[in-house]
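Novice: Sequence plus predicted model, see below.
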Amino acid sequence: MMALDAARGLAVIGMIAVNTGPRGDNGLLEMLYRVPYGRASLLFVLLGGIGISLMTRRARERQTPLPWGSLLWRCLLLLLGGLALQELDHDVAVILQIYGLLILLAIPLLKSSKRTLLLVMGLSALLGPVLWIATQPQIDGRVYRGPVSASEPPGEMLVGIVLTGPYPLLVWIAPFVLGVWLGRQQLTEPRVSTRLMIWGVSSAVGARLVSVLLVGVFGEPTSHIVWQRLFSAVAHSQMPLWLISGTGSAVFVLGVCLKIQTWSRSVWSPLIFLGQLALTAYVGHLVILAFVVRPGPETLGQGMIATTGTVAVLMVFAWLWRKRFTRGPLEMVLRAPKLQRRSR
């Protein structure tokens, strides 16, 4: 579905802009430039859930076994690949580790009812942040809170992925499972895209306004381990209002992409191809950051140039690759190898 490819391409572009930087400037232009911060990654995860749901539709509808081999293969590659990529000097929190484990956790839910999916999503969105805050006093100052890499002991990896890392599993289950639920809807129907746009913008704006109101009454949270933090809608705060607002933005973008009927035109080909090679493009931008861009950029202008250049290079590569192949290089690797029996 080209609309999903386009949305995936926008998610990749947003993550490239955020990861490239610069960071720390509070000027108006940089605030506009960093609009994808805390939103593009949620869109990426939401689309991942939709993709897994569509991938397993036949098994669900025909009541046949799930493609366990393919699913576990993806989990393993994304987990190990993400851990290895975190070792590069790109100054980015790689999202592939959590993406792989989200697929693993979602396997028991792939044949569950829609109501069960919504229940799991709601529990993650509301109770996940509460559990996150409740555990912080016990682990604060004892464990590393940065991105999870391959050089860490297994125990610290597990704690980092579930609790202390930039994408704690307790919280990020919610957008992924929502994606699994959305993958069961008739996304091609106009009324569905309209509802996604309405509910998406309502959630994005509404949660933000509620946060502003609560912070105005109770004040800004003074620490990451106080319950007052629950009122925050700051990007990547791991709190419910940010999760609802950011996921609402992702749902709105998805609805807009589904509403557009002109994706087949050649003018959109670079974006479509980039979305079809999303994993390759994501890994490619990490390599470009590590070996070409870093330690910069230092100014907003440099950041915009670096982002534009990176996106352009990846789009050209995707366009040239798709002229010859139907799947990207890393997308091919994601397909589980088929073991052929020897003929006797």
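Specialist: Structure's in. What do you need?
Novice: okay, CA-based contacts and neighbour counts for the rest of this
Specialist: Noted.
Novice: now the strands: where do they sit in the chain?
Specialist: Counting by DSSP state E, no segments of the chain form strands.
Novice: What ranges does the stretch 1-150 of the chain have for its helices?
Specialist: Taking DSSP state H, counting those that start in this stretch as the criterion, the stretch 1-150 of the chain carries its helices at 2-20, 28-33, 40-55, 57-61, 68-85, 96-106, 114-139.
Novice: So which of these is nearest V287?
Specialist: V287 lies closest to helix 68-85 among the helices of the stretch 1-150 of the chain, at 8.6 Å (Cα to Cα).
Novice: what helices or strands is the longest helix along the chain leaning on?
Specialist: Ranked by residue count, the top helix of the chain under DSSP state H comes out as helix 190-218. Judged by 3 or more Cα pairs under 8 Å, 6 or more residues apart in numbering; DSSP states H and E, the packing partners of helix 190-218 are helix 240-259.
Novice: Against that first model, consider the following:
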Amino acid sequence: MSNSLSIKRVPSLDVLRGIAIVGTLLSNIWIFTSAVGDDWTGRIGGAWDEDVSLVSSLLSNGKFLGLLSILFGVGMAIQFESALRHGHRWPWRYEWRSLLLMADGFIHFALVVEFDILMGYALVAIIIAPLLRLRTKWLVVATALAGALHLYMQFRTMMWTAPAEEPLPEDYRDDPASAQDTSSYPTPTYFEEVAGRIEYFWDGRQEAFIIAPPLSAFLFLCGALLWRAGLFRGDEKARRLSRRLAIGGLGLGVPLSVWEYLPLPGSDISGGLSRYTIAPIVAFGYLGLILILLRSRGGSGFLARRFADVGKTALSCYMLQNVVALVIFSSWGLGLGPLGSVGTILAWAGISALLMLAAYLWLRRFRQGPFELVWRAAVDAPFRHVDRARERQRREKDAPVSVS
């Protein structure tokens, strides 16, 4: 999720990554808190507790994950250009980098949460990294094919989805015999949860390995194309492209997102496409809008700097936010839940603030996050001897020749 230290950092990319990481937590926090509306936090929200949940879903569900995927593709393009500048064969080093990311993702999946995205990202990156050697026009064709495959799978899944079951009687919940008492069920320990995730590995990886890859490939390649198009250069062309992304993405994506919740024809189709097709459209709008705001405000405000801190430590913060939420809300941890909508939003804000503070304090002493430091050392390890020999040859070639 982070770039090589040898590459000059693009400040707006750090801010965008930070926003994407915190926004992804806004989607996932509901899983941790098992949000319901019948506890004390629901009473704080009162009648609009459900509205808070709805607004959060409209803003975040799949949108920030889409943004993170686009930015991952931007990072791939940056790595590709760096490899060419340093004379490295592409994509061999990047494939090794992706294998390490997959291993990191498996550890995160097994020890922390079942909805890890790192393994899926690594798998797709391994497949599409060679495509970056293509000319831009052929890369556009590859991007279109990935998008078409994703849409085909989406509509095929919707067509083959089993019809909804008959609704339960209205008095079902009032019938004591119909309610299943789960209070006597033993809560699983942490190690039982880990064992369960490993035992049912393939069942828990359907999204990462089957549903998401065509979409991830499309968004990665879009990110690479946007980098080549100069979206992050800061010139007039970049500003024009940002405006087009904001207007097109939000102008199309927001109405489609809202359509799902309105009594209109096709709302069921909109609901079926919400997370994996409509949300990425909104993500492009978010990308353009954030870049416009950063350029208009200079990108150096307090909040922008804190998001940038999270972006510079993106891998560490992504894993840390899940660890913190797991410890706070799991039954074997502090067990602070379930929470209502307002409580869930407060929990998200608190964990986000903790991430920003931790990233800020860490970066005062180190240039990268803790996981980034370890991961970077592992990435460079197999090539260290070759790089040193190449540097030695370069210095000998550049050394002045003495004339006797």
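Specialist: Perfect, I can see it now. Predicted model, so just to flag it, every value in this text is computed and none were measured.
Novice: out of the helices of the stretch 1-150 of the first structure, which comes closest to K323 of the first structure?
Specialist: helix 2-20 (16.3 Å).
Novice: Pull the residues that contact the closest one.
Specialist: Under the contact criterion Cα atoms under 8 Å, 6 or more residues apart in numbering, helix 2-20 of the first structure has outside partners 33-34, 36-37, 40-41, 43-44, 47, 91-92, 253-254, 257-258, 260, 263-264, 271-276, 278, 281-282, 285, 289, 293, 297, 303-304, 306-307, 310-311.
Novice: Next up, the contacts around the nearest residue to Y286 of the second structure once chain neighbours are set aside.
Specialist: Excluding the flanking residues, the one nearest Y286 of the second structure by Cα to Cα, 6 or more residues apart in numbering is A246, at 6.4 Å. Listed by Cα under 8 Å, 6+ apart, the contact partners of A246 of the second structure are F284, G285, Y286, L287, G288, L289.
Novice: what do you get if the cut-off is 10 Å, keeping everything else the same?
Specialist: Listed by Cα atoms under 10 Å, 6 or more residues apart in numbering, the contact set of A246 of the second structure reads 252, 281-292.
Novice: Please check those residues and keep the buried ones.
Specialist: Among the contacts of A246 of the second structure, those classed as buried by 16 or more other Cα atoms under 10 Å are I281, V282, A283, F284, G285, Y286, L287, G288, L289, I290, L291, I292.
Novice: And the first one, what's its match in the first structure?
Specialist: The pairwise alignment with the first structure assigns I281 of the second structure to S245, based on TM-score structural alignment.
Novice: Contacts only, for its match.
Specialist: S245 of the first structure neighbours (Cα under 10 Å, 6+ apart): 38-39, 200-209, 211, 233-235, 251.
Novice: Let's see that with 6 Å instead.
Specialist: Each residue near S245 of the first structure by Cα atoms under 6 Å, 6 or more residues apart in numbering is listed here: S203, A204, A207.
Novice: Tell me which of those you also see in the second structure.
Specialist: Retained in the second structure: S203, A207, out of the contacts of S245 of the first structure (criterion both residues aligned by TM-score structural alignment, their matches' Cα atoms under 6 Å).
Novice: Generate a ChimeraX selection restricted to the buried entries among the contacts of S245 of the first structure.
Specialist: Buried residues within those, by 16+ other Cα under 10 Å, are selected in ChimeraX with:
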select :203,204,207
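Novice: could the contacts of S245 of the first structure go into CSV alongside distance to P221 of the first structure?
Specialist: Formatted as CSV, these follow (distance: Cα to Cα, whole Å):
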residue, distance to P221 of the first structure
S203, 22
A204, 21
A207, 17
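Novice: coming back round to it: with T116 of the first structure as the reference, measure out to the equivalent of the residue nearest to Y286 of the second structure over in the first structure.
Specialist: With TM-score structural alignment defining the correspondence, A246 of the second structure maps onto G200 in the first structure. The gap separating G200 of the first structure from T116 of the first structure is 21 Å, by Cα to Cα, to the nearest Å.
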